[in-house]
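Participant: The sequence isn't on hand, but the structure is:
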């Protein structure tokens, strides 16, 4: 059975030209976690929305998160994971709230969980992300037991950094979907 792709944007959501939104547009079978308010993340709401979205999917799934979505997945797995059929996760540009706080983000997102994730995962980072240093990307990947892929100078791997279509990301997702 082919896994369902569940997209989880970060702080402010992924606008219409963001790679996550473009992937969703090009693949109507992909699902997206919905939040009441993307601009003022409330910890318990974000966790509950992720949990609900996961429970609504029957069969295996692959998580594709960006920024604060990655941190929310780490929290969810630390608190609620109970052998859900998650095949893998692609975690792009995790938001390091500990060294680069976002005023609008609920303080309950801290501290960032560092337990190994209970499924295969890949952290994708850049060398000049204002929200995640290279050292912290390596630290998160090591802590979560994730494979780390560094894609060079790509900022926060979002629309502001020039990422609308992202063919390299789609290739990484294909690897994840096929167990690579």
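Facilitator: Okay, I see it. These figures come from a predicted structure and were not determined experimentally.
Participant: C-alpha from now on. contacts and neighbour counts both.
Facilitator: Will do.
Participant: What is the three-state secondary structure of the residue nearest to the spatial centre of the chain?
Facilitator: Centroid-nearest residue in the chain, with Cα atoms, centre = their mean: residue 65, separated by 1.8 Å. Following DSSP: H, G, I helix; E, B strand; the rest coil, we place residue 65 in the strand state.
Participant: That one contacts residue 90, doesn't it?
Facilitator: Yes - taking contacts as Cα atoms under 8 Å, residue 65 lies within contact range of residue 90: 6.3 Å.
Participant: Looks to me like residue 153 is in a helix.
Facilitator: No - with three-state DSSP as the criterion, residue 153 is located in coil rather than a helix.
Participant: which residues sit in contact with it?
Facilitator: 126-129 (Cα atoms under 8 Å, 6 or more residues apart in numbering).
Participant: The structure to be compared is supplied as follows:
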């Protein structure tokens, strides 16, 4: 599938990425990309975030490719049962493990726990890092298996953010292009 033939929905995690983050850069450079905005990026609530994603998919006129990072990955997993039919695929990067007490404590929200374990119902790729401080790579691989999607080990890539050297992230863009060609 060509990017121009799809609606690219950018699904960020908590905090909303800066202009230097690869998600923002990709959004700015893909003509069919738009961000799924949330009312409060610093106080995520599962029901609100999931509903916002479902609404954005419903407004799309073309097949949808989701591009999610961190808590955005879990938002996709929670929303998946309501997304069947319009999703061509999901490119998921650096899932955050909100089953870990320290992440729940940071944002004061427990509604993303437990992480869904049923198949997403659409094609996907979950990229994880062997040294991501927010999610153990073994757990990320188990989620990909449970979700029925492909898994990619990106090596020591941190949390795929500017602080770990992922501003423009050309390697990620090449992986995304390869992924879209499989759809």
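Facilitator: Everything's here; your move. Only a predicted model underlies this, so the values are computations on that prediction, with no experimental measurement involved.
Participant: Next, the TM-score between them, please.
Facilitator: Once superposed, the chains reach a TM-score of 0.93 (TM-score structural alignment, normalised by the length of the first structure), with 178 aligned residues with a Cα RMSD of 1.4 Å.
Participant: circling back: corresponding residue for the residue nearest to the centre of the first structure in the second structure?
Facilitator: Aligned by TM-score structural alignment, residue 65 of the first structure pairs with residue 68 of the second structure.
Participant: residues in contact with the closest residue to that match other than its chain neighbours?
Facilitator: With Cα to Cα, 6 or more residues apart in numbering as the criterion, residue 68 of the second structure has its nearest non-adjacent residue at 4.4 Å, and that residue is residue 11. Counting by Cα under 8 Å, 6+ apart, residue 11 of the second structure touches 35-36, 53, 66-69, 72-73.
Participant: what do we get in the first structure for residue 11 of the second structure?
Facilitator: Per TM-score structural alignment, residue 11 of the second structure is aligned with residue 8.
Participant: which residues in the second structure form helices?
Facilitator: Using DSSP state H, the helices of the second structure run over 22-29, 46-59, 71-79, 101-107, 137-147, 170-181.
Participant: For the last one, give me the average deviation versus the first structure.
Facilitator: Think helix 170-181 of the second structure. Once fitted to the first structure, helix 170-181 of the second structure is off its aligned match by 1.3 Å on average (mean Cα distance after the TM-score superposition for the first structure).
Participant: and that helix, what other elements does it pack with?
Facilitator: If you count contacts as 3 or more Cα pairs under 8 Å, 6 or more residues apart in numbering; DSSP states H and E, helix 170-181 of the second structure packs onto strand 87-93.
Participant: residues of the strand it packs on that come out buried?
Facilitator: Judged by neighbour count (16 or more other Cα atoms under 10 Å), strand 87-93 of the second structure contains these buried residues: 87-93.
Participant: Tell me the spacing between residue 12 of the second structure and residue 115 of the second structure.
Facilitator: Distance of residue 12 of the second structure to residue 115 of the second structure, computed by Cα to Cα, to the nearest Å: 17 Å.
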